[in-house]
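Participant: quick one: sequence plus predicted model below, questions after.
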Amino acid sequence: MLEIFPVYITPFEQERLIRVYLPKNYNKENKRYPVLYMHDGQNVFRDNDAIGGKSLELENYLDEIGLEVIVVGIDQNSEDRKNEYCPWVSGEYSKKILGYTSSEGGKGTEYIDFIVNELKPFIDNKYLTLKDRTAMAGISLGGLISTFAACRYPHIFTRVAAVSSAFYRNQEELEKLLKSSDLSSIEDFYLDCGTKEASGEALISKEFVASNNSIYEILREKISNVKFEIINDAEHNYFFFRERFPKILSFLVSAK
């Protein structure tokens, strides 16, 4: 079951659609569920809603397998996505990848603080959640902002997945933050990256993998259960994301 409603984002002074998946037996059982927060909410559950027409199709998948988790998808603001999903303005590594200097980024802190201080309390009050079992997952820039959230609120987001992450946008600052952060409370961290993220641009694809590997090398020194997969021939699109997301879900939601 999917519930869709607007929520006001105070720091951005605007409403944003929130999509909440509830397990099939949600109204039949008096129990509480772990919560997974995801970015790019339009692309999480249904193809009809997805930007580009292809989603992760999580609504159908979760109904089929009966995984007991509440998934909260936060719609992207397409015009401001890079600003909201990047905590800092793009740096030199970004210039190396993109081939130009970008001034985008810098609203990521406000975005994550909204999730923690406004959205999570609302969700915990409205639904039967396990307040201390909260995960976060994101794709591309969503992986970048999820990793930032783990650093800023490691006691809240204890399970994280960063899929085909565009870390390069904030590579230098993110590495500094990771090195200085206490991540001992994080239980599980999943990262992956395809070998053809930039499709025909082999050099950029190589740098994409190097960027992700650099983040992984820092994380594995700080978190006991970190998994990093380099996926041969995988490209940066939802055909490939959808194919591997069921395994990622199992990693994030599996009971301990």
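Facilitator: Received it, and whenever you're ready, just let me know what you need. None of these values were measured; they are calculated from a predicted model.

Participant: every contact and neighbour count from this point should use C-alpha atoms.
Facilitator: Will do.

Participant: next, the buried residues of stretch 199-219.
Facilitator: Ile204, Ser205, Glu207, Phe208, Val209, Ser211, Asn212, Asn213, Ile215, Tyr216, Leu219 (16 or more other CA atoms under 10 Å).

Participant: would you point out the most distant pair within the residues you listed?
Facilitator: Using CA to CA, the pair of these lying farthest apart is Ile204 and Leu219, separated by 22.9 Å.

Participant: and the host helix or strand of Leu62, what's buried?
Facilitator: For Leu62, the host element (DSSP states H and E) is helix 58-65. Neighbour counts using 16+ other CA under 10 Å place Leu58, Glu59, Leu62, Asp63 of helix 58-65 among the buried residues.

Participant: quick one: contacts for the second one?
Facilitator: Residues touching Glu59, when contacts are defined by CA atoms under 8 Å, 6 or more residues apart in numbering, comprise Met1, Leu2, Tyr21, Phe45, Arg46.

Participant: again, but for the last one
Facilitator: Contacts of Asp63 were listed using CA under 8 Å, 6+ apart, and they are Pro23, Lys24.

Participant: any idea how far it is from Ser181?
Facilitator: 37 Å (CA to CA, to the nearest Å).

Participant: cool, Phe12 as well?
Facilitator: 27 Å.

Participant: again, but for Ile145
Facilitator: For Ile145 relative to Ser181 (CA to CA), the value is 15 Å.

Participant: show me how far the helix or strand that contains Leu178 is from its chain's centre.
Facilitator: Leu178 belongs to helix 171-180 when assigned by DSSP H and E. Offset of helix 171-180 from its chain centre (CA atoms, centre = their mean, to the nearest Å): 18 Å.

Participant: check stretch 101-120 too.
Facilitator: 13 Å.

Participant: cool, stretch 158-169 as well?
Facilitator: That offset, for stretch 158-169, works out to 6 Å (CA atoms, centre = their mean).

Participant: ok, structure two:
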Amino acid sequence: MDRRTLLTATSGMAAACFFPAFPRASNTMVIRYEAMPSRFTGARNVSVWLPPDYQTSKRRYRVLYMHDGQNIFAGSHAFGGESWRIDAVMEARAAEDPDHAAIVVGVWNTKMRAQDYTPTGIEKAMDSELRTRAIEENGGASGADGYLRFLVEELKPMIDRDYRTKSDPASTFIMGSSMGGLISAYAICEYPHVFAGAGCLSTHWPIVCRGQVYKTHTCDTQAMIKAITTYLDQKLPRPGTHRIWMDHGTQNLDSIYAPYQQAVDQMFTAKGWRQGVDFESRIYDGADHNEASWRARLKEPLAFLLG
């Protein structure tokens, strides 16, 4: 049964009942789908943010899909109570220029997050020792291919059916942070005919180093870089057709990302991608691995990807 919870973007408070269709309202809103089922991955919540003029216009909108969806709007469900506040940033962009408006679809994570967000293709490219370690630390083999099939074959068709979207690849984007950045890069490689751009903030290229583990310096850096570049060499879309934003900070977990990102940047350049045109790679000195840091720089990847 279709059950959609209406929330206001300003208060983040759920309405007392479920709405079978989009209600009339004057402010921006978030509609939450509870425990959306899938044939390919575990059920999960999905939140849909609509631009301020959605109810008063007849226009169609580009769509930005975001991972870790409980962390991107109000802080009530966000990790540590901190959110990206993507709604506020998108509302400001739309106020500057109506053509910047876009629908934001937040796909919540589950307890299978590590498996969902570990790219299957990169896992397959690992040597046997590194692959065994990744599977052990993630609690199982990669489920990314199933997760992406949910996005592409089930969720996107529903969003395009129920909302006034521009459904073409040039109007469809994907974004996330940490392992959400990793799966965003994987999505544009596996589905270049679906997504025109990917935002990969603090991309967790190491995969096996999370939490405090990175402090022990046992990340198998060179072996992981080999797996990543092997995959990208085979699957990176041809240049001139897509845009990818990648970045990282310099504090805590972000402090170990530089060698991975440098190798990825070199692969992009070798494949003919132009920095500043087809891809962007930034370092934010002093930035940490958390929602507050990603919120602080969110305007820049959005401007690069969405114009």
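Facilitator: Sure, I can see it. Remember, predicted model here, so these are calculated numbers, not experimental data.

Participant: got a TM-score for the two of them?
Facilitator: Laid over one another, the chains give 0.87 as their TM-score (TM-score structural alignment, normalised by the length of structure 1), with 244 aligned residues with a CA RMSD of 2.5 Å.

Participant: give me the buried subset of the contacts of Glu59 of structure 1.
Facilitator: When the contacts of Glu59 of structure 1 are checked for burial by 16+ other CA under 10 Å, the buried set is Tyr21, Phe45, Arg46.

Participant: how about the last one, nearest residue that isn't a chain neighbour?
Facilitator: Ranked by CA to CA, 6 or more residues apart in numbering and with sequence neighbours excluded, the top spatial neighbour of Arg46 of structure 1 is Glu57, at 5.1 Å.

Participant: cool, the first one as well?
Facilitator: Nearest-residue entry for Tyr21 of structure 1: Leu2, 4.6 Å, with adjacent residues in sequence omitted and distances by CA to CA, 6+ apart.

Participant: distance of the one you found from Arg244 of structure 1?
Facilitator: 22 Å.

Participant: now swap in Tyr8 of structure 1 and tell me
Facilitator: For Tyr8 of structure 1, the distance to Arg244 of structure 1 - CA to CA - is 32 Å.

Participant: ditto for Lys206 of structure 1
Facilitator: From Lys206 of structure 1 to Arg244 of structure 1 the distance is 21 Å (CA to CA).

Participant: picking that back up, still contacting in structure 2, which of the contacts of Glu59 of structure 1?
Facilitator: Here the contacts of Glu59 of structure 1 are checked against structure 2 with both residues aligned by TM-score structural alignment, their matches' CA atoms under 8 Å, and the contacts held in both are Tyr21, Phe45.

Participant: which of the contacts of Glu59 of structure 1 sits closest to Ile156 of structure 1?
Facilitator: For these, the nearest to Ile156 of structure 1 is Tyr21 (20.0 Å; CA to CA).

Participant: could you look up the SS state of the aligned partner of that closest one in structure 2?
Facilitator: In structure 2, Tyr21 of structure 1 lines up with Trp49, judged by TM-score structural alignment. For Trp49 of structure 2, the assignment made with DSSP: H, G, I helix; E, B strand; the rest coil gives strand.

Participant: thought Trp49 of structure 2 was touching Met90?
Facilitator: No - using CA atoms under 8 Å, Trp49 of structure 2 makes no contact with Met90, being 9.6 Å away.

Participant: which ones among the contacts of Glu59 of structure 1 map onto strands?
Facilitator: Leu2, Tyr21 (DSSP state E).

Participant: pull the longest helix from structure 1.
Facilitator: If you go by DSSP state H, structure 1 has its longest helix at helix 202-219.

Participant: against structure 2, what's the mean shift for whichever helix or strand comes after it, could you check?
Facilitator: Using DSSP H and E, the helix or strand that follows helix 202-219 of structure 1 towards the C-terminus is strand 226-235. Comparison of strand 226-235 of structure 1 with structure 2 after fitting gives an average deviation of 0.9 Å (mean CA distance after the TM-score superposition for structure 1).

Participant: which residues does the helix or strand following strand 226-235 of structure 1 contact?
Facilitator: Next helix or strand after strand 226-235 of structure 1 toward the C-terminus (DSSP H and E): helix 238-253. Outside helix 238-253 of structure 1, the residues within contact range by CA under 8 Å, 6+ apart are 34, 54-57, 61, 69, 135, 159-161, 163, 188, 190, 234.

Participant: can you check stretch 173-184 of structure 2 too?
Facilitator: 63-68, 114, 117-119, 144, 187, 195-205, 207, 289, 294, 305.

Participant: what's the end-to-end length of that stretch?
Facilitator: Termini of stretch 173-184 of structure 2 sit 9 Å apart (CA to CA).

Participant: kind regards, and thank you for your time.
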